[in-house]
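K.L.:
give me coordinates for this.
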Amino acid sequence: MINERVAADFLGYTVRALQNWRVRGGGPDFVKVSSRSIRYRRRDLIAWAESLLVANTTQADNR
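P.N.:
The predicted structure is shown next:
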């Protein structure tokens, strides 16, 4: 499991984006180790990114 900084780098997003997704939903699954410790599994990050794949811009508008 990796911390949020490494996860953000892996996805190409900011740590702040991951934090916002955890509050609002819509981001990758995460593991809450403790109240101050969040971790991500690489396979969950990959699965989340793959769920966003589209073949053309029309598909992106239908989300």
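K.L.:
only C-alpha atoms for contact and neighbour calcs from this point on.
P.N.:
Fine.
K.L.:
list the contacts for Ile38?
P.N.:
By CA atoms under 8 Å, 6 or more residues apart in numbering, the residues touching Ile38 are 3-4, 30-32.
K.L.:
Arg39 too?
P.N.:
With CA under 8 Å, 6+ apart, Arg39 has these contacts: 1-4, 30-33.
K.L.:
swap in Pro28?
P.N.:
21, 44-45, 48.
K.L.:
let's see this one next to it:
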Amino acid sequence: MDLQDNESANGTAVTRPANTAIPDNLDALLTRADTGAALRAAGYPVADATLATKATRGGGPPYARFGNKPLYRWGDALAWARSRLSAPAHSTSEHEAA
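P.N.:
Sure thing, here's the model as predicted:
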């Protein structure tokens, strides 16, 4: 398997499969599995099952249905993941105070 080094959302180096595609087009429609894979490739550790659970209970990225398949707009999924990211901190006490 080919691997490539990338920078995660918090700036640390992360090695991940080179064949995982992060869409260039924010309007691209992705299946749940492709959305999870693209978010992970972008550095956000979210499981496909988490997206499914949040689609049922709320709190996840918006999606549309194409027949019985949920499709996520890449820009919406990326904005959702970014909104869950905390501000940088130098210690855990900084997060606890927030």
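K.L.:
on that earlier part again, give the PyMOL command for selecting the buried subset of the contacts of Pro28 of the first structure.
P.N.:
Of these, the buried ones go into a single PyMOL selection, burial set by 16 or more other CA atoms under 10 Å:
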select buried, resi 45+48
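K.L.:
so which of the contacts of Pro28 of the first structure are in helices?
P.N.:
21, 44-45, 48 (DSSP state H).
K.L.:
ok, so of those residues, who is nearest Val54 of the first structure?
P.N.:
Of all those, Val54 of the first structure sits closest to Trp48, with 12.9 Å by CA to CA.
K.L.:
for Pro28 of the first structure, see how far away that closest one is.
P.N.:
5 Å (CA to CA, to the nearest Å).
K.L.:
aligned to Leu18 of the first structure, what sits in the second structure?
P.N.:
Leu18 of the first structure maps onto Leu51 in the second structure, with residues paired by TM-score structural alignment.
K.L.:
possible to save the contacts of Arg39 of the first structure as TSV with neighbour count, secondary structure and distance to Leu53 of the first structure?
P.N.:
Listed next are those as TSV, based on neighbours: other CA atoms under 10 Å; DSSP: H, G, I helix; E, B strand; the rest coil; distance: CA to CA, whole Å:
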residue	neighbour count	secondary structure	distance to Leu53 of the first structure
Met1	13	coil	24
Ile2	15	strand	23
Asn3	15	strand	24
Glu4	19	helix	22
Phe30	19	coil	20
Val31	13	strand	24
Lys32	11	strand	27
Val33	9	strand	29
